[in-house]
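Student: No sequence on hand, only this structure:
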């Protein structure tokens, strides 16, 4: 048997979980401080010093004082990221539908047409030779 009771295992796991949660919150707040556009450099430096010197109190005060704006910045950043992704997908789809862009794409399209029976062997060979020259 072990000398470490089951209740101690649960307690250790709980404390470890809280420790990981604390570091996650601390890094999240430090990241938010650096990403915040509404603070100048001195305000950012003051918050960083406060969070590092008195971490528990600093994080608690930061969440109370700037928690709502922290959420608003996250929502705005998510909207911008989604808009950028949608623009990228739209551009990629337009490029895709505008036709084959390179020789490899054109050869693949020719092979598809040949496999579908649209082009016979002679037409396929002529078009392929014309592409490769």
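Tutor: It's in. Small disclaimer: the values here were computed from a predicted structure and weren't measured.

Student: only C-alpha atoms for contact and neighbour calcs from this point on.
Tutor: Will do.

Student: which strands and helices sit next to the helix ranked longest in the chain?
Tutor: Using DSSP state H to assign secondary structure, the helix with the most residues in the chain is helix 55-97. In this structure, helix 55-97 packs against helix 6-35, helix 41-53, with contacts taken as 3 or more CA pairs under 8 Å, 6 or more residues apart in numbering; DSSP states H and E.

Student: What distance do you get for the residue most central in space within the chain to residue 50?
Tutor: Among the residues of the chain, the smallest C-alpha distance to the mean C-alpha position (CA atoms, centre = their mean) belongs to residue 81, namely 8.3 Å. To residue 50, residue 81 is 31 Å away according to CA to CA, to the nearest Å.

Student: Take this one as well and set it beside the first:
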């Protein structure tokens, strides 16, 4: 095996990986787009299967500008859902006064001890 065979193999491997990345990006963008109908999505997928290079180039020219906008919107939506989940789990949705009032009610009812109340109060104020 010569030096140029190795260089050619590296180049072809790079081109194949780049091709796969473009295909997965296009397919991800197709399924992320809620404005495009299912029939149009099916046509794009069939075209990607039978004429992959030409279809990929046409897709990138015709719809490439919106790909980043859809990816950004999807990322922002996922971040908002994650933040809401974290707030729900961490109990950060309640104001400190509400948390302290609930802890005081539990202390008065005898559910928690004075030490637990003090710990909950300190946690709410932090």
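Tutor: Yep, it's here. Model, not experiment: these values are computed from the prediction.

Student: Superposed, what's their TM-score?
Tutor: Comparing the chains after superposition, counting by TM-score structural alignment, normalised by the length of structure 2, produces a TM-score of 0.68; 101 aligned residues with a CA RMSD of 2.5 Å.

Student: returning to what we had before: direction-wise, compare the longest helix of structure 1 with helix 6-35 and give the angle.
Tutor: Between the axes of helix 55-97 of structure 1 and helix 6-35, defined by axes from the mean of the first three to the mean of the last three CA atoms, to 10 degrees, the angle is 70 degrees.

Student: Now do the same for residue 74 of structure 1: its match in structure 2.
Tutor: Under the alignment defined by TM-score structural alignment, residue 74 of structure 1 corresponds to residue 71 in structure 2.

Student: how close does that match get to residue 32 of structure 2?
Tutor: Applying CA to CA, the value for residue 71 of structure 2 to residue 32 of structure 2 is 8 Å.

Student: what's the neighbour count on residue 59 of structure 2?
Tutor: Neighbourhood size, residue 59 of structure 2 [other CA atoms under 10 Å]: 15.

Student: Also residue 114 of structure 1?
Tutor: Other residues within reach of residue 114 of structure 1, judged by other CA under 10 Å, total 16.

Student: next SSE after whichever strand or helix holds it?
Tutor: Taking DSSP states H and E as the criterion, the element that holds residue 114 of structure 1 is helix 103-116. Heading C-terminal from helix 103-116 of structure 1, the first helix or strand you meet, by DSSP H and E, is helix 121-132.

Student: which of the residues in that following helix are buried?
Tutor: Buried positions in helix 121-132 of structure 1, judged by neighbour count with 16 or more other CA atoms under 10 Å: 124, 128.

Student: same question, stretch 61-77 of structure 1
Tutor: By neighbour count with 16+ other CA under 10 Å, stretch 61-77 of structure 1 contains the buried residues 62, 70, 73.

Student: I figured the second one hits residue 32, correct?
Tutor: Yes. With contact taken as CA atoms under 8 Å, residue 70 of structure 1 and residue 32 are classed as touching, separated by 6.9 Å.

Student: ok, now how distant is the match of residue 74 of structure 1 from residue 78 of structure 2?
Tutor: In this view, residue 71 of structure 2 and residue 78 of structure 2 are 11 Å apart by CA to CA.

Student: now for residue 13 of structure 1: what does it line up with in structure 2?
Tutor: For residue 13 of structure 1, the aligned position in structure 2 is occupied by residue 10, per TM-score structural alignment.

Student: secondary structure class for residue 37 of structure 1?
Tutor: Judged by DSSP: H, G, I helix; E, B strand; the rest coil, the three-state class of residue 37 of structure 1 is coil.
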